[in-house]
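Visitor: Predicted model, plus sequence, below.
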Amino acid sequence: MDEGLSVIGFDADDTLWQNESFFRLTEDKFAELLADFAEDTHLRDRLLELEKKNIGHYGFGIKGFMLSMIETAIEVTEGRVDGQVVAQILAMGQEMLRHPIHLLPHVEETLASLSDRYPLVLITKGDLLHQEQKLAASGLGELFSAVEIVSEKQPRTYDRAFSAHGTGPRHAMMVGNSMKSDIRPALDVGAHAVYVPHGLTWALEHAETPEGHPRFHELPDLGGLVRLIDQLE
């Protein structure tokens, strides 16, 4: 590494704790609920299309997902969906909001080790209240020097965050599971980016892998992050 790190950024959902699996389980229940009105694949495809369309209205997170499910139900039933079905969709979303936090492997010990050496910044997108609640429930809050909850992750997001909490992107590293949101935009501003793939990734977070990029790194889990940083520095 041609300079030392001044700050390390971490994504939250599916990097530090489980998230996408709860969306998939709820989507399965939703498909069962509307099975009399729409074929499974069509229903899921339409839900995804509406989620993509609605990001600009509702942002990312469970509340937007609930509203997109309700809109999908209205559409596939041609407006015949009854209040009981809507109530069940709302109940599924509320169950997701109440779900306990399950940390992913090696998260706690890795953050504890690195927090003694670098400022750590949580950079996550989604609903402000729910992201704050998840961080509090995770028990990881005291390990972070700062928290950035943003509506979208773009190159300027990382440029600003790494300049505010460190000495700029060239002296920064971003760690996350989303190629589209965590890796590509961090590389675009000159930071190191560590891809830690999760078994489940939302279709809208897929992007091309930057093979051969000198600042792109990949690990199977966070257990190897400290060793990677030691090797780079």
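Guide: Yep, it's here. Numbering: from 1, shown residues only.
Visitor: hey, let's count contacts and neighbours off CA atoms from now on
Guide: Fine.
Visitor: name the element the closest residue to Gly168 other than its chain neighbours belongs to?
Guide: In this structure, Gly168 finds its nearest non-sequential neighbour in Phe162, 4.9 Å apart by C-alpha to C-alpha, 6 or more residues apart in numbering. Assigned by DSSP states H and E, Phe162 belongs to helix 155-165.
Visitor: measure Glu205 to Asp182 for me?
Guide: 9 Å (C-alpha to C-alpha, to the nearest Å).
Visitor: For those two, indicate the residue with more neighbours.
Guide: In terms of neighbours (other C-alpha atoms under 10 Å), Asp182 is the more surrounded of Glu205 and Asp182; the figures are 26 against 12.
Visitor: pretty sure that one is in a helix, no?
Guide: Yes - per DSSP: H, G, I helix; E, B strand; the rest coil, Asp182 lies within a helix segment.
Visitor: For the protein, which helix extends over the most residues?
Guide: Using DSSP state H, we find that the single longest helix of the chain is helix 40-58.
Visitor: Following the chain onward from it, which element is next?
Guide: helix 62-76.
Visitor: so the longest helix of the chain versus helix 62-76, what angle?
Guide: Per axes from the mean of the first three to the mean of the last three C-alpha atoms, to 10 degrees, the angle that helix 40-58 makes with helix 62-76 is 130 degrees.
Visitor: putting a second one here so we can go through both:
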Amino acid sequence: MPRITTIAFDADDTLWQNEQFFRITEDRFVALLAGYTDAPDLRQRLIASVTRNLDFYGFGSKGFALSMIETALEVTEHRVPASVIAELLAAGRELLTYPIETLPHVDAALAALEPDYRLILVTKGDVFDQERKLAASGLADYFAAVEIVSDKSPATYARIFERHTGGAAHTAMVGNSLRSDIIPGLDAGAAAIYVPHELTWAWEQAEEPAHPRYARIAHLGELPAALQQLSA
């Protein structure tokens, strides 16, 4: 196996909590709309709208807020009061203000790995929001480079690995999304280490790959051992 010299980390729900705040906002959406529609699948309608709008709004809080408003108009046949729209907008803004909570073992793992590996961050979403979260996390100094992208594809990873690493073969991609972190990272030629998160959005899920440069760990405290195994 090629020696791994660079580790690329996903951010949301790999380094810090993120999805839990969207779940809170989904609950608020359902509660706000319950009195104006008898649609039994409000949460599913919202997620369908978010997914449908990814090509227009991308990933992140702003697109989620717009999708809440769009769904509210659809399920109420445009009868939703302006006051509810205002509350949905407030809920979207609140997504940009939640405190950043790093996940277990993150600080210790980054501190242990930094002397021996080049660490980079590869995250998708709104630039303003992702920069805010990184600054609030206190983790920024660990990373030699930060890439905030609109989507994660093999071509995106190949370009980033060419720019910031010794090449994909010497890079490991670490993240909680099989669809966005693991599979395209492998397809770009890197190793990939999956760190499941209990609240990963269904859109980000996929079948685990059968690949010699793939590993699964329970938390980032197990990352050093996994890296040694993939480089052996």
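Guide: Here it is on my side, so go on. Computed from a predicted structure; not experimentally measured.
Visitor: How close are the two chains, by TM-score?
Guide: Once the chains are overlaid, their TM-score stands at 0.96 when taken by TM-score structural alignment, normalised by the length of the second structure; 231 aligned residues with a C-alpha RMSD of 1.2 Å.
Visitor: sorry, back to before: so what's the gap between the helix holding Phe162 of the first structure and the chain middle?
Guide: 18 Å (C-alpha atoms, centre = their mean, to the nearest Å).
Visitor: so the next helix or strand after that helix versus helix 155-165, what angle?
Guide: Once helix 155-165 of the first structure ends, the next helix or strand along the chain (criterion: DSSP H and E) is strand 172-176. Using the same axes, to 10 degrees, the inter-axis angle of strand 172-176 of the first structure relative to helix 155-165 is 120 degrees.
Visitor: The helix or strand just after strand 172-176 of the first structure against the second structure, how far on average?
Guide: Remark: after strand 172-176 of the first structure, the chain's next helix or strand is helix 184-188, criterion DSSP H and E. Following the fit onto the second structure, the mean deviation recorded for helix 184-188 of the first structure is 0.6 Å by mean C-alpha distance after the TM-score superposition for the first structure.
Visitor: I'd like the next helix or strand past helix 184-188 of the first structure.
Guide: strand 192-195.
Visitor: circling back to that earlier point, what's the helix holding Phe162 of the first structure in contact with?
Guide: 7, 119, 121, 146, 148, 168-169, 172, 185-186, 188-189 (C-alpha atoms under 8 Å, 6 or more residues apart in numbering).
Visitor: nearest residue to the residue lying farthest from the centre of the first structure other than its sequence neighbours?
Guide: Using C-alpha atoms, centre = their mean, the residue of the first structure lying farthest from its centre is Arg80. It sits 34.1 Å away. Spatial nearest neighbour of Arg80 of the first structure, chain neighbours left out: Ile74 (6.8 Å); criterion: C-alpha to C-alpha, 6+ apart.
Visitor: what's the answer for Gly223 of the first structure, then?
Guide: His106 (5.1 Å).
Visitor: Can you check which strand is longest in the second structure?
Guide: Secondary structure of the second structure per DSSP state E: the longest strand is strand 118-124.
Visitor: after superposition, how close is it to the first structure?
Guide: Looks like 0.6 Å for strand 118-124 of the second structure (mean C-alpha distance after the TM-score superposition for the first structure).
Visitor: what about the next helix or strand after that strand, how far off from the first structure?
Guide: Following strand 118-124 of the second structure in sequence order, the next helix or strand is helix 127-137 (DSSP H and E). Aligned to the first structure and superposed, helix 127-137 of the second structure gives a mean residue distance of 0.3 Å (mean C-alpha distance after the TM-score superposition for the first structure).
Visitor: Test my guess that the residue farthest from the centre of the first structure contacts Thr72.
Guide: No - if you go by C-alpha atoms under 8 Å, Arg80 of the first structure and Thr72 don't touch, sitting 11.8 Å apart.
Visitor: List the residues that contact whatever residue of the first structure lines up with Ala215 of the second structure.
Guide: In the first structure, the residue paired with Ala215 of the second structure is His217, using TM-score structural alignment. Taking C-alpha under 8 Å, 6+ apart, we find His217 of the first structure in contact with 192-195.
Visitor: isn't there a helix covering His217 of the first structure?
Guide: No - going by three-state DSSP, the assignment for His217 of the first structure is strand, not a helix.
Visitor: so how far is Pro119 of the first structure from it?
Guide: 20 Å.
Visitor: Kindly report the same for Lys63 of the first structure.
Guide: Lys63 of the first structure is 31 Å from Pro119 of the first structure, by C-alpha to C-alpha.
Visitor: Ser163 of the first structure too?
Guide: From Ser163 of the first structure to Pro119 of the first structure the distance is 12 Å (C-alpha to C-alpha).
Visitor: what's the answer for Tyr195 of the first structure, then?
Guide: Distance from Tyr195 of the first structure to Pro119 of the first structure, by C-alpha to C-alpha: 19 Å.
Visitor: Of these two, give the one with the bigger neighbour count.
Guide: Per other C-alpha under 10 Å, whichever of Tyr195 of the first structure and Pro119 has more neighbours is Tyr195, with 24 against 18.
Visitor: Around the aligned partner of Asp187 of the second structure in the first structure, how many other residues sit close by?
Guide: Applying TM-score structural alignment, one finds that Asp187 of the second structure aligns to Asp188 in the first structure. Asp188 of the first structure: 16 surrounding residues under other C-alpha under 10 Å.
Visitor: Over to Ala31 of the first structure?
Guide: Counted with other C-alpha under 10 Å, Ala31 of the first structure comes out at 20.
Visitor: ditto for the one 3 residues further on
Guide: The criterion is other C-alpha under 10 Å. On that basis, Leu34 of the first structure has 18 neighbouring residues.
Visitor: Pull the contacting residues for it.
Guide: So Leu34 of the first structure contacts Ala73 (C-alpha under 8 Å, 6+ apart).
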